[in-house]
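Q: sequence and predicted structure are below.
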Amino acid sequence: MRPRILLLGGTEAGVRKAAECGLDVVNIDKPALFEPAARAYCVQTHLVDYQDIGLVTALARTLHAHRPFRRVVSQTEAGPLVAGHLTTVLGLTGTGAATARLLHDKAALRALLNERGIGPVPFRVGGSPSMLRAFAERHGALVVKPTMGSGSLGVRKVHTPEQVPEAWAWLDAFGVGEFMVEKLLTGTEISVESFSVAGHHTVLAVSRKDNGGGVVALGHVLPAPLPPGCAAEVEDMVRRMLDAVGLVDGPAHTELILTADGPRVVESHPRCAGGRIAELVELVHGFDMERLTCQLALPGGVPALDPVTRGAAAVRFLTPPPGRVRAVEGLAAARQAEGVVRAEVGVDPGGQVEPLRWSEDRSGYVVARAEDAATAERRARSAAALIRVHTEPLPIEPTATMQDLLTAADEVLDPFGVALCNE
């Protein structure tokens, strides 16, 4: 009998990979996000909101009692916290509730890292305008962010104490809710993709992020050009962080900043990376991290992980001016450009380009490869420049709160908090 896994939010590609690994897949997905083509690779499909904790827990218990699961897996941004909860409830191997919660709650992770001396960073939770101003005066600059979430949603940099009133007004208008304040870290931003088996953490890839001075990633390049000796320091910090949170098995996506005082962890997630980084990892290092995650459920486990670098790859995102889309040009030319592996546009004429508030607002991307990182990045930028999304301003500039954006994405930051509110 084939091993069985419970997959939360499975895409067609993800479910297919699990089936190809020799697994029976039970997929629980949100109706609005479900990809119908995924059904062909599942033994069961349940279209319910997996962030409805009471419902998904009862459903998982019933399914597990009928025929046990080997693992609970999720590669979505909203799913790992629930997957950790179900892993603990069902008594399965994998990242459990405590570890998933630590990695979901940025303030809890920062407190733990500071307590363990793993790249300490001054921070506070919540506050007032006077506290923000005092924090900025003491530390020079700060960043405010929700204590939970991803995709740079609700993140804002405050460079001087004089900017505090404007930032406070934005926090209120955007409806950030519970937030944390950290010293603003400056330096090269990188992402580390790792995979853990029985507590042994292997760093598979390190990419460099370009956010153009803002908070939303405009591009990534892999491998990241790092100063001599920096790679070992980064890998050591990531391994110490993963040990501290108790992650034993599976993928982790960790974002860091290379400051003058050494690397500092920004956040980490127990899943494969978004932003096309997982695709870059496969192009350059040959690891399909989604497939590796599925293989954890097999009796033979995961094959030996021996990273090998084959050239470089980069992604560049499309961020046209916000407004109504009049025309899209140049996609065919971009796809034919040198080194381009993939190019996609996510908006059509008549559609709308939103202001760049988080990763979901990007309008497309170009992935390119080359023999070295600089050339791969140049190719991705050049091909992306060939794509022109023509927009016209809307009569009334759209405004939205953070909750509006989450609702449109069918996501809540803390499904356990919602469950408590509904009791």
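A: Nice, thanks for sending it over. What you see is a predicted model, and the numbers here were worked out from it, not measured in a lab.
Q: from here on, just use CA atoms for contacts and neighbour counts.
A: OK.
Q: what does the helix or strand hosting Arg335 contact?
A: If you go by DSSP states H and E, Arg335 is part of helix 331-336. Here helix 331-336 makes contact (Cα atoms under 8 Å, 6 or more residues apart in numbering) with Val340, Val341, Arg342, Ala343, Glu344, Val345, Val366, Ala383, Ala384, Leu386, Ile387.
Q: in CSV: these, plus neighbour count and distance to Leu283.
A: Formatted as CSV, those follow (neighbours: other Cα atoms under 10 Å; distance: Cα to Cα, whole Å):
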residue, neighbour count, distance to Leu283
Val340, 22, 12
Val341, 18, 9
Arg342, 15, 12
Ala343, 24, 15
Glu344, 18, 17
Val345, 18, 21
Val366, 28, 14
Ala383, 25, 18
Ala384, 29, 19
Leu386, 16, 23
Ile387, 24, 23
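Q: take a look at this one as well, against the first:
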Amino acid sequence: MKRPTILVVYDDGAARPADIAVGLAEWANCVFVVEPNDHNLTMRPLLTQFGQVVVVDRIDRAVEGLRALEPDGLVTYSERTIVLAARLALELDLPFHSLDLCERLTDKWQQRAALNAANVDVVRCHRVGHLSDWDAAVAETGLPAVLKPAQGGGSRNTFLITDAEEGRRGAAELLALERPGLLAGGTLVLEEYLRGRDCGPFGDYVSVESLVLDGHVHDVAVTGKLPMVPPFRETGRFWPSPLAEEEEDRVRDLARRAVTALGITLGITHTEIKLTPDGPRIIEVNGRLGGGMNYLAERAMGVNLIELAARAALGLPVQVPPFYRGRTHFHIFHSTPRRPGTLLGVDGVNVLKTIPGVTLYRPYVRAGYRFTGEVQTQEIDIVLGAVDDLADLPPIVEKVESTLRYRFAFSTGEIEVNGRELGQL
């Protein structure tokens, strides 16, 4: 049987090059399609170990070269590349999200407008393209509200606004940035703050991981979350969720209705949902694999979501995994501080590995790594593990947070903190 050729439109995102290779390289010919940015140029030598690399400097030239390769399908695992993937798919006549759909998936204001119009979940939202839009935005959403880039990801530059004048100053600072979100010159949105209910010791939100085939939405799992650290940075995820089955069913129904209303007919979706006193509310729908979800699926179910997404894109048979309700598998991770500095080292890793339930510690950066201090979920490391009972997870989180110690150098001097304290930096 002829090996299919699949275009992987690559950038920094939910799947790393080695993970893509594990999921695809044994059964498909991978062609990595990349834009010439710093991350992709740095990763290019690694990508070439797993497949051909095509750099897109101009769409027309790229399409001509890609067409000659006779690709059978196209997929992306990065928020940054969804629109580029759609443009290439259109030119190459390959199945993918339409350009209109991609606008709804990557522009948070357009997505809210579509969900509001479909009466799936009505959340007040206003675009802030210029500072002159600020007063109207506050009048529309009220306070508190959430200010964030219209095109963003990873909680980048996402802030809680409780005071109109402080918010105006914050909006001015973000609008002055060359790249407030994922796009140069991108705009902002101000949206109604969805106040969560008390879900301690877990976070007040979940996500729904789904596989969409021929317009039919198949849920794979509902992902539980650990509490965020300021302002909206994630700290951990786990399967299955802590929700009772009845509430979980409501969450899944809301996610399916949102995915359907946006017009998604193919691929993997990652829908974030807030748990409020009045019931579940949509945070956002992502038309791609969620970060870390492939690791959870592999360990919990032995299923590779990277592979499933590619098989769906190629029109190959896909065996839909049963909805996950098994043993608790977890990820605990730590983000870089919100001010620029240098990581000097991480201590306690050897002790960490002796904690029952912990199976793996994976660093993402090494000592000497310089971080810019941008507000976003930028992982320093991740702790993976599994327990038989969800009730055993909170004590493990506490042990992990007290065991790991992080040393940083800032302009004001050196500092050492544990995992819990790191979240406040």
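A: Arrived safely, thanks for sending. Everything numeric in this text was worked out from a predicted model, so none of it was measured.
Q: that older thread, what's the helix or strand just after the helix holding Arg335 of structure 1 aligned against in structure 2?
A: The helix or strand immediately downstream of helix 331-336 of structure 1 is strand 340-345, counting by DSSP H and E. Under TM-score structural alignment, strand 340-345 of structure 1 corresponds to residues 358-363 of structure 2.
Q: next one: stretch 106-116 of structure 1
A: Against structure 2, stretch 106-116 of structure 1 falls on residues 108-118 (TM-score structural alignment).
Q: now for Pro317 of structure 2, how many residues are close by?
A: A total of 9 residues lie near Pro317 of structure 2 under the criterion other Cα atoms under 10 Å.
Q: which ones are touching it?
A: Arg311.
Q: same check on Cys294 of structure 1?
A: Lys17, Ala18, Cys21, Leu23, Val73.
Q: farthest-separated two in these?
A: Cys21 and Val73 (14.1 Å; Cα to Cα).
Q: those two - which one has more neighbours?
A: Set Cys21 of structure 1 next to Val73 and count neighbours by other Cα under 10 Å: Val73 wins out with 28 against 17.
Q: that one maps to what in structure 2?
A: Using TM-score structural alignment, Val73 of structure 1 pairs with Val75 in structure 2.
Q: surely that match is in a strand?
A: Yes: Val75 of structure 2: assigned to a strand according to DSSP: H, G, I helix; E, B strand; the rest coil.
Q: and which of the contacts of helix 331-336 of structure 1 is nearest to Leu256 of structure 1?
A: Checking those one by one against Leu256 of structure 1 (Cα to Cα), the nearest turns out to be Val366, at 23.7 Å.
Q: show me what that closest one aligns to in structure 2.
A: Match for Val366 of structure 1 (TM-score structural alignment): Val383.
Q: remind me which helix or strand its match belongs to.
A: Judged by DSSP H and E, Val383 of structure 2 forms part of strand 379-387.
Q: let me know the angle separating that strand from strand 358-363.
A: 170 degrees (axes from the mean of the first three to the mean of the last three Cα atoms, to 10 degrees).
Q: hey, where'd the helices end up in the stretch 301-425 of structure 2?
A: 305-314, 349-352, 393-403, 419-422 (DSSP state H, counting those that start in this stretch).
Q: just give me how far the first one sits from the chain centre.
A: Going by Cα atoms, centre = their mean, to the nearest Å, the spacing between the C-alpha centre of helix 305-314 of structure 2 and its chain's C-alpha centre is 18 Å.
Q: and it against structure 1, how far off on average?
A: Compared with structure 1 after fitting, helix 305-314 of structure 2 deviates on average by 2.0 Å (mean Cα distance after the TM-score superposition for structure 1).
Q: re the thing from before, the match of Val366 of structure 1 and Ile355 touch, don't they?
A: No: here Val383 of structure 2 does not reach Ile355: they are 11.0 Å apart, not a contact under Cα atoms under 8 Å.
Q: quick one: what's aligned to Leu280 of structure 1 in structure 2?
A: When structure 2 is aligned by TM-score structural alignment, Leu280 of structure 1 is paired with Leu296.
Q: what's the counterpart of Arg357 of structure 1 in structure 2?
A: Match for Arg357 of structure 1 (TM-score structural alignment): Val375.
Q: pull the contacting residues for that match.
A: Val375 of structure 2 neighbours (Cα under 8 Å, 6+ apart): Ser155, Arg156, Asn157, Thr158, Arg338.
Q: strands along the stretch 151-300 of structure 2, start to end?
A: Taking DSSP state E, counting those that start in this stretch, the strands of the stretch 151-300 of structure 2 run over residues 159-161, 188-192, 205-213, 216-225, 236-239, 267-276, 279-286.
Q: mind naming the longest helix for structure 2?
A: If you go by DSSP state H, structure 2 has its longest helix at helix 245-262.
Q: ok, average deviation of that one from structure 1?
A: For helix 245-262 of structure 2, the mean deviation from structure 1 after alignment is 1.7 Å (mean Cα distance after the TM-score superposition for structure 1).
Q: other SSEs contacting that helix?
A: Using 3 or more Cα pairs under 8 Å, 6 or more residues apart in numbering; DSSP states H and E, the elements in contact with helix 245-262 of structure 2 are helix 99-106, helix 108-117, strand 205-213, strand 216-225, strand 267-276, strand 279-286.
Q: which residues does the third one contact?
A: Read it as strand 205-213 of structure 2. Outside strand 205-213 of structure 2, the residues touching it (Cα under 8 Å, 6+ apart) are 196, 217-225, 241, 251-252, 255, 264-275, 289-290, 309, 312, 320.
Q: just the buried residues from these, in ChimeraX please.
A: Per 16 or more other Cα atoms under 10 Å, the buried members of the contacts of strand 205-213 of structure 2 correspond to this ChimeraX selection:
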select :196,217,218,219,220,221,222,223,224,225,241,251,252,255,264,265,266,267,268,269,270,271,272,273,274,275,289,290,309,312
